[in-house]
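>>> what follows is a predicted protein model with its sequence.
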Amino acid sequence: MSIATVNPTTGKTEMIIEPHSGLEVDQRIAEAAAAVHALRRTSFAQRAAWMHAAADILDDQAAGLGELITVEMGKPIAQSVAEVVKSAKAMRFYADNSATFLADAPLDDPTQVGASQAWTRYEPLGVVLAVMPWNYPLWQVIRFAAPALMAGNAGLLKHASNVPQAALFLDTLFERAGFPKGSFRTLLIGGAEVGAVLADARVAAVTLTGSEPAGRSVAAIAGDHVKKAVLELGGSDPFIVMPSADVAAAAATAVRARISNNGQSCIAGKRFIVHDAVYDEFAAAFTAQMAALVVGDPLLPETQVGPLATEPGRQELIELVDDARAAGATILTGGTVPGAPGWFYAPTVIADLPDNARLVQEEAFGPVASLYRARDREDALRIANQTTFGLSSSVWTNDPEDESVFISGLDAGAVFVNGMTVSYQELPFGGIKRSGFGRELAAVGQREFCNLKTIWKA
């Protein structure tokens, strides 16, 4: 198993890191289990002070951490720095709101259950294992770690093997800020070793963000051991444009949605479903803007699209586009591999996709957009719901009836009207169908890894 930083811009190996031995993994689980007992003796105010201190560390090191992220996974530097800042903001959000989110809730009239008092209380589950991807190497982890630690849980992180420097930074972050030793620990292990960690009696629950196969595997192990799981898996989000929409704004936003994070985001518009009345206008604007994007070294401020994070990831994208081309789809722009070193792929727009093309059902994890022409509202809704995914969605319309129909009819965990899907710490995040189950962020995300205890007093 290789745990290494391989710079996707150059293809060169920057650092190789030795995985943890079985003894080291056991020691780290033991430290996390001990930290749970220490955390339960602390107050929300104390944990909040530590969480604010951890957020300060991120803000103080934002520039350096941004460069680290870009070198490890290739996103444009401005986006990497923004990820660090966003992570710090979420940490402060949970520091300031956890006491409210997890406050005891008394029953208004306890006499109706024969009690003098009755209430519910949220308590931590214990050690929670997080299996996290490389595409947002800080944000994906922090949006789990901040609410989990503020609730009094401890965390174990199995990060993607191509972002080990980010994983090692996170291993020490919370302890540096004052949290008890072991409150958050990184496990440098391969995917094959996750099952044994999850099966360990000291681990209470698991959260995974990643592929559907990985989610299936983790969910099966969690189920076998009767442990709580939250899964955020793939997405092929529809981006619907109706006749009443501001087409120019929709096209510009569609470009940002598709190329954010070099196109490697689960919650991004991937399938652009456009009403026949405005299809030609949208397609022309969208294609022209995608073709004009600056592709290059992500450390340069003018770069808009960097390389894909891994060589296998680029190869999967190549195969999806080649399959669509062979099936008869039209490549409006892109569909090529630049000759430069690194794992680049040209921003691509594909139209006229036949039903048998893999792109119709599979997720394109890179700067590749699929265009669909819809006859009417019902046809747009049919196309939007035809995949097995149901993460998020975006609808562009100024017609109240359109808005109502799509909000109610879309099979998705979220609907954004006249805007691009974004994760906010104030709003729950997660999907349905094969995009997973459970929620992250907001109050409900924090409560996923708490025991809701009922107290009845005579």
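Structure received. Residues are numbered from 1 along each chain as shown.

>>> contacts and neighbour counts: CA atoms only from here.
Fine.

>>> is it correct that residue 388 is in contact with residue 363?
No. Contact between residue 388 and residue 363 fails when scored by Cα atoms under 8 Å: they sit 10.2 Å apart.

>>> who has more neighbours out of these two?
residue 363 (21 against 16; other Cα atoms under 10 Å).

>>> so that one touches residue 233, yeah?
No. The criterion here is Cα under 8 Å, and residue 363 misses it with residue 233 at 10.8 Å.

>>> give me the contact list for stretch 33-45.
The contact list for stretch 33-45, computed with Cα atoms under 8 Å, 6 or more residues apart in numbering, reads 95, 98-99, 126-127, 150-154, 180-183, 202-203.

>>> which of those residues fall in helices?
Counted as lying in helices by DSSP state H, out of these, are 95, 98, 99, 150.

>>> okay, now the one to match up with it:
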Amino acid sequence: MPIATVNPADGETLKTFDALTSEETEERLVTAEAAFRTYRVSDFDERARLLTRAADLLDDDTDDIARVMTTEMGKTVVAARAEAAKCAKAMRWYATHARGLLADEFPDEEDVRDSGASKGRVVYRPLGAVLAVMPWNFPLWQVVRFAAPALMAGNVALLKHASNVPQTALYLEDLFRRAGFPEGCFQTLLVPSSAIEGILRDRRVAAATLTGSEPAGRSVASIAGDEIKKTVLELGGSDPYVVMPSADVESAARTAVTARVQNNGQSCIAAKRFIVHTDVYDTFAEHFVAGMRALKVGDPLDESTDVGPVSSEQGRADLEELVNDAVDRGANVLCGGRRPKGFDRGWFYEPTVVAGITPEMRIHQEETFGPVATLYRVADLDEAVAVANDTPFGLSSNVWTRDDSDVERFVRDLEAGGVYVNGMTASHPAFPFGGVKRSGYGRELAGHGIKEFCNATTVWHAA
């Protein structure tokens, strides 16, 4: 795959980039290793100062980098500006909280004495250079939610970004450089996917994090496992959105539209499977379909656009295959299901709702990465849980109910890394983020995320 910016709104190639040579990649690994030797012993105040400066610069750059993101992967410019603001917020959050999150831990004194020690503690030390293999759908946020905690912990970062967002990738390296981070603390590697194995096997790379597809996750995990290196994986998602009889159904339907089409429907944590109790199914379906039909599809640089193109021609073809397979097997398309009229260029697809889903349909098990929703009718809470869990994924979930007993049942039984009650899933630096099953392992964000790439070191003093 070429390293290039191809505008999804019209298919035009805007810029192309040469991949790094093996010699250039080696230079960056040497630089990363040298940077870690000194950066690892910097103090929290200095790291916080640098990260806060990066946040300030990002605020200043918001309009420019938002336009870059929009032309590289098709998200609306409104969403792109919000993504930049979210990144700056996360940087400031970690600049403020990292010291406390990584503070030394002191076991109970009785337990220390019982171990035969006079005193003891646990300290958190950085691992080294962490390779981040990141996707195109949130080209700033996916990187920052790894980089902010990793840099505050004293690690250094090597970014292998998706090949269709090279300008965003290079911007990130430049951002951290301008903020004053020492040379080598954050480097972008413009390399093809075939180069990942060699980089990950290099002794100077301590660990890896990947957000992306299942095949990519399996590949990185197997290489890292062979090298006995730590990994964090955030893979696909097919999040359930459950609506029970006690819910505010109209509010649930309005939020469902946003939950499904955020980022043009290309989000791992977007709600994708809408599981609705039969008592409120018809009302929910009416409002949900009307909301999806009302969305404006168009130029993502137009401030009034609700849904832009999907990121690639192949991405649209994948959506079409899933919808067509479902229809061939008896599903009903309640709205959308085709390319919008008047868009001869670009990779647009109408906001779509498909009902009458059965287990033999591909769309029942595979992730729909675009503005396509599946709608299920269920008889009771037991069936809702069963349908919600009937997926290989387990990233997050959304439940709408005013019944506390419903909430407790969903929290206990849903196989997911998050349960969002009467609202849509969203990541925030104060809460850990990640999944189970084929959605991956490990956590990003919060204290859990910053400790993923730290060495929890026991310090024990003899009595």
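Sure thing, it's come through. As the structure is a prediction and not an experimental result, all values here were calculated from the model.

>>> mind checking the TM-score on these two?
Once the chains are overlaid, their TM-score stands at 0.99 when taken by TM-score structural alignment, normalised by the length of the first structure; 458 aligned residues with a Cα RMSD of 0.7 Å.

>>> narrow the ones in helices among the contacts of stretch 33-45 of the first structure to just the buried residues.
Those of these that meet the buried threshold are 95, 98, 99, 150, by 16 or more other Cα atoms under 10 Å.

>>> and of those, the nearest to residue 216 of the first structure?
In terms of Cα to Cα, no member of those lies closer to residue 216 of the first structure than residue 150, at 28.4 Å.

>>> need the counterpart of that closest one in the second structure.
In the second structure, the residue paired with residue 150 of the first structure is residue 152, using TM-score structural alignment.

>>> hmm, that match is touching residue 97, no?
No. Taking contacts as Cα under 8 Å, residue 152 of the second structure lies outside contact range of residue 97: 9.5 Å.

>>> for the stretch 351-463 of the second structure, which segments count as helices?
Along the stretch 351-463 of the second structure, the segments classed as helices by DSSP state H, counting those that start in this stretch run 362-365, 381-389, 404-413, 446-451.

>>> pull the distance from the longest one to the chain's centre.
Going by Cα atoms, centre = their mean, to the nearest Å, the spacing between the C-alpha centre of helix 404-413 of the second structure and its chain's C-alpha centre is 26 Å.

>>> okay, now residue 116 of the first structure: neighbour count?
Per other Cα under 10 Å, the neighbour tally for residue 116 of the first structure reads 12.

>>> burial count for residue 12 of the second structure?
13.

>>> how about it: what's its closest non-neighbour residue?
The shortest distance from residue 12 of the second structure to any residue other than its chain neighbours is 5.5 Å, reached at residue 6 (Cα to Cα, 6 or more residues apart in numbering).

>>> now do residue 359 of the second structure
Spatially, and ignoring its direct neighbours in sequence, residue 359 of the second structure is nearest to residue 365 (7.7 Å; Cα to Cα, 6+ apart).

>>> that neighbour corresponds to which position in the first structure?
Aligning on TM-score structural alignment places residue 365 of the second structure opposite residue 361 in the first structure.

>>> neighbours of that match, how many?
Neighbour count of residue 361 of the first structure, defined by other Cα under 10 Å: 14.

>>> tell me the contacts of it?
Contacts of residue 361 of the first structure were listed using Cα under 8 Å, 6+ apart, and they are 386, 387, 388.
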